[in-house]
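Q: next come a sequence and a model predicted from it.
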Amino acid sequence: MIPPPDIIVRKVREARLGLRIDEHVRRYRMYLKSGLLGKAEEELQDADNLAWQISRWDEGWHNL
């Protein structure tokens, strides 16, 4: 059985956000190793914001 289109769209968006989170974490580690703590903190905050968006979808907030 094929899931409804809105479920497919949500899963695709979650996957894309997950990839973006991974990229922010990768850059966070790079900046941290380089001693650029301000930039590292920005990347970590960006990753946290994306994770928050995913959690809101799980709670039913689909219009982000």
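A: Good, I have the coordinates.

Q: going forward, measure contacts and count neighbours with C-alpha atoms only.
A: Fine.

Q: elements contacting whichever strand or helix holds residue 43?
A: Assigned by DSSP states H and E, residue 43 belongs to helix 37-58. Judged by 3 or more C-alpha pairs under 8 Å, 6 or more residues apart in numbering; DSSP states H and E, the packing partners of helix 37-58 are helix 5-34.

Q: other residues contacting the helix holding residue 43?
A: 10, 14, 17-18, 20-22, 24-25, 27-32, 62, 64 (C-alpha atoms under 8 Å, 6 or more residues apart in numbering).

Q: ok, structure two:
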Amino acid sequence: MEAIRALSVVRKSAVKARTQTIDHIRALMVTAHSAPRVKLRGLLAALLIDTPADPADR
């Protein structure tokens, strides 16, 4: 039973970290130059996290 509780805590923590990451990326998009902003606009959260930064967009 303790293992299930531990897994629940870990999952809750991972979900919170993912949400914070998405929020942070979206906040950075507000101040980004137009090229990366256009590239990332409208992407689903999972794709937003998986899309690598492109130094050429700076």
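A: Everything's here; your move. The structure displayed is predicted, hence computed values, not measured ones.

Q: got a TM-score for the two of them?
A: Aligned and superposed, the two chains score 0.56 in TM-score terms (TM-score structural alignment, normalised by the length of the second structure); 46 aligned residues with a C-alpha RMSD of 3.1 Å.

Q: just to revisit the earlier point, what subset of the contacts of helix 37-58 of the first structure is buried?
A: Among those, the ones that count as buried by 16 or more other C-alpha atoms under 10 Å are 14, 17-18, 20-21, 24-25, 27-29, 31.

Q: counterpart of residue 30 of the second structure over in the first structure?
A: Counting by TM-score structural alignment, residue 30 of the second structure lines up with residue 29 in the first structure.

Q: just give the nearest non-adjacent residue to that match, would you?
A: Leaving out its chain neighbours, the residue that sits closest to residue 29 of the first structure by C-alpha to C-alpha, 6 or more residues apart in numbering is residue 40, at 7.1 Å.

Q: neighbours of residue 24 of the second structure, just the number please.
A: By other C-alpha atoms under 10 Å, the residues close to residue 24 of the second structure number 11.

Q: what sits against it?
A: Contacts of residue 24 of the second structure (C-alpha under 8 Å, 6+ apart): none.

Q: distance of it from residue 7 of the second structure?
A: As for residue 24 of the second structure, its distance to residue 7 of the second structure is 26 Å (criterion: C-alpha to C-alpha, to the nearest Å).

Q: what of residue 17 of the second structure?
A: 15 Å.

Q: with adjacent residues omitted, what lies nearest to the residue positioned nearest the centre of the second structure?
A: Geometric centre of the second structure, nearest residue: residue 22, 3.0 Å, by C-alpha atoms, centre = their mean. In space, and not counting its chain neighbours, residue 22 of the second structure is closest to residue 45: 6.5 Å by C-alpha to C-alpha, 6+ apart.
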